[in-house]
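Undergrad: this one's sequence-less:
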């Protein structure tokens, strides 16, 4: 039987998803939040890890150290740890629940070598099929996410612009961003202006809003 670990920060949602998968797919399903994820992943050794890309904490998981991950989509993100060690263990296939309107999140999942991509607005049948596919080492991508992937490939911002916007989104001032990134205040302002122009925003706040909505930040 395929062992599935559902990770989500909201208890009610992860419990509902686990119950649904147990009923529809006859999987051996466990569900938890980020606090106990490392312990469970090490103990249960699930075949598939299901993560909602819009869930708080998913970004940190996907931005872990993917060095050593293999081309099949299984991961060894040893840089992303919980209280007791790595969350994503070797040979665990990563499947993400995604939205086409957040290409940045799709891009991060791809860079983390996720093997399955399921539209959150899709059917339970699609999710069950996707889990079975990725458990066998096969890639699964919902057709409805194709446009999101195209947008992800055309990501308009440079890594430095993303860094500046991300820090601004956390409430840092120009001076604080400059100190943190070892740049001059003028250079930070230039990056901010460039990012604002590229995403078609009116100002810094609008640029942050647009970038967060797309999942870039």
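TA: Cool, the structure landed. Just so we're clear, the structure is a prediction, and the values are computed from it rather than from any experiment.

Undergrad: rest of the way, CA atoms for contacts and neighbours
TA: OK.

Undergrad: For the residue of the chain most remote from its centre, give its distance to residue 192.
TA: Distance from the centre of the chain peaks at residue 186, with 32.2 Å (Cα atoms, centre = their mean). Separation of residue 186 from residue 192 (Cα to Cα, to the nearest Å): 10 Å.

Undergrad: so who does residue 121 touch?
TA: By Cα atoms under 8 Å, 6 or more residues apart in numbering, the contact list for residue 121 reads residue 99.

Undergrad: secondary structure class for it?
TA: Three-state call for residue 121 (DSSP: H, G, I helix; E, B strand; the rest coil): coil.

Undergrad: just the one 5 residues further on next, same as before
TA: What three-state DSSP gives for residue 126 is helix.

Undergrad: Leaving out chain neighbours, which residue sits closest to it?
TA: Spatial nearest neighbour of residue 126, chain neighbours left out: residue 118 (7.3 Å); criterion: Cα to Cα, 6 or more residues apart in numbering.

Undergrad: show me where the protein has strands.
TA: Remark: strands assigned in the chain by DSSP state E are 3-7, 28-32, 48-52, 74-75, 81-82, 85-86, 92-98, 116-119, 140-141.

Undergrad: chain center to the third one: distance?
TA: So that's strand 48-52. 10 Å (Cα atoms, centre = their mean, to the nearest Å).

Undergrad: So what touches that strand?
TA: Contacts for strand 48-52 (Cα under 8 Å, 6+ apart): 2-8, 58, 88, 92-98, 131, 134-135.

Undergrad: Compute the inter-axis angle for it and strand 92-98.
TA: Strand 48-52 and strand 92-98 are oriented at 20 degrees to each other (axes from the mean of the first three to the mean of the last three Cα atoms, to 10 degrees).

Undergrad: here comes the other one, which I'd like you to weigh against the first:
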């Protein structure tokens, strides 16, 4: 019996995924939101965690790798993500978190079931339709510092607040912002935030 944990912040989608996977007799399926994810991981010790990359909270969980964020997955759990090629930044974060499975959100239910079985066996599964997204992910133009400046700007911080938070001068923050804006082909800071958020970088 393969133990599967579905992590999603949206109750309706979480319930739908859980019901779908429970139709497979070989799966023992549980579900959780982010606030109780760690407790479920520790008590259930699932073989596979299924995570939607577009789900709020996913980025935080992935930032520290397999043991990162509130979920604290641990290396013994296979991470499988539901993804879109249009969000290469999210794919890159999942790859850096050592996710084994990558299923296109437009794929069939059968593909998801097959992917879970592969990941449970410790094998990698990647939908071919996500190949372009991975290619774009390898071309990420921004530095880690430029990303951190944009991420703080996206949260509504002013130049001065970003400078204090990152221990930089106001001028240096403006330079990073201008560089990031130019690299992503944006018209201004707001447009740069929109582009990077849309791609899943921020």
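TA: All right, it came through fine. All values derive from a computational prediction rather than experimental measurement.

Undergrad: Now the TM-score, please.
TA: The TM-score (TM-score structural alignment, normalised by the length of the second structure) is 0.97; 202 aligned residues with a Cα RMSD of 1.1 Å.

Undergrad: still on that earlier bit, out of the contacts of strand 48-52 of the first structure, which end up buried?
TA: The neighbour-count test (16 or more other Cα atoms under 10 Å) marks 3-8, 58, 88, 92-98, 131, 134-135 as buried among the contacts of strand 48-52 of the first structure.

Undergrad: rewinding a little: please report how far the residue nearest to residue 126 of the first structure lies from residue 55 of the first structure.
TA: 15 Å.

Undergrad: who has more neighbours, those two?
TA: residue 118 (28 against 13; other Cα atoms under 10 Å).

Undergrad: So which residues of the first structure form helices?
TA: For the first structure, helices defined by DSSP state H occupy the ranges 11-25, 34-44, 58-62, 103-111, 124-135, 146-153, 159-169, 174-181, 185-198, 204-214.

Undergrad: Give me the mean distance between the fourth one and the second structure.
TA: Comparing helix 103-111 of the first structure with its match in the second structure after superposition yields a mean distance of 0.3 Å (mean Cα distance after the TM-score superposition for the first structure).

Undergrad: List the neighbours of that helix that are in contact with it.
TA: Here helix 103-111 of the first structure makes contact (Cα under 8 Å, 6+ apart) with 53, 59, 62-63, 96, 98, 148-149, 151-153, 155, 214-217.

Undergrad: what range in the second structure matches it?
TA: Mapping helix 103-111 of the first structure onto the second structure (TM-score structural alignment) gives residues 88-96.

Undergrad: and that stretch, which residues are buried?
TA: Judged by neighbour count (16+ other Cα under 10 Å), stretch 88-96 of the second structure contains these buried residues: 88-95.

Undergrad: Likewise for stretch 147-155 of the second structure?
TA: Within stretch 147-155 of the second structure, the residues scored as buried using 16+ other Cα under 10 Å are 147-154.

Undergrad: give me the stretch of the first structure that it matches.
TA: The alignment of stretch 147-155 of the second structure onto the first structure (TM-score structural alignment) covers residues 162-170.

Undergrad: same check, this time on stretch 173-180 of the second structure
TA: The aligned range for stretch 173-180 of the second structure is 188-195, by TM-score structural alignment.

Undergrad: mean distance, that stretch to its aligned residues in the second structure?
TA: So stretch 188-195 of the first structure averages 0.5 Å relative to the second structure (mean Cα distance after the TM-score superposition for the first structure).

Undergrad: starting at the chain centroid, how far to that stretch?
TA: When distances are taken as Cα atoms, centre = their mean, stretch 188-195 of the first structure is centred 26 Å away from the chain's centroid.

Undergrad: what comes into contact with it?
TA: By Cα under 8 Å, 6+ apart, stretch 188-195 of the first structure touches 157, 160-162, 164-165, 174, 177-178, 204, 207.

Undergrad: Mark which of those residues are buried, thanks.
TA: Buried residues within those, counting neighbours by 16+ other Cα under 10 Å: 157, 161-162, 164-165, 174, 177-178, 204, 207.

Undergrad: for the residues you listed, which one is nearest residue 197 of the first structure?
TA: Closest approach between these and residue 197 of the first structure, by Cα to Cα: residue 207, at 8.3 Å.

Undergrad: Quick check: the aligned residue for the closest one in the second structure?
TA: The equivalent of residue 207 of the first structure in the second structure is residue 192 (alignment by TM-score structural alignment).

Undergrad: Name all residues that make contact with that match.
TA: If a contact means Cα under 8 Å, 6+ apart, then residue 192 of the second structure has 150, 180-181, 184-186 as its contacts.

Undergrad: among those residues, which ones are buried?
TA: For the contacts of residue 192 of the second structure, a burial check counting by 16+ other Cα under 10 Å picks out 150, 180-181, 184, 186.

Undergrad: quick one: the most centrally placed residue in the second structure from residue 160 of the second structure, how far?
TA: Against the mean C-alpha coordinate of the second structure, by Cα atoms, centre = their mean, the closest residue is residue 53 at 4.1 Å. Using Cα to Cα, we find residue 53 of the second structure at a distance of 32 Å from residue 160 of the second structure.

Undergrad: Same question for residue 110 of the second structure.
TA: The gap separating residue 110 of the second structure from residue 160 of the second structure is 51 Å, by Cα to Cα.
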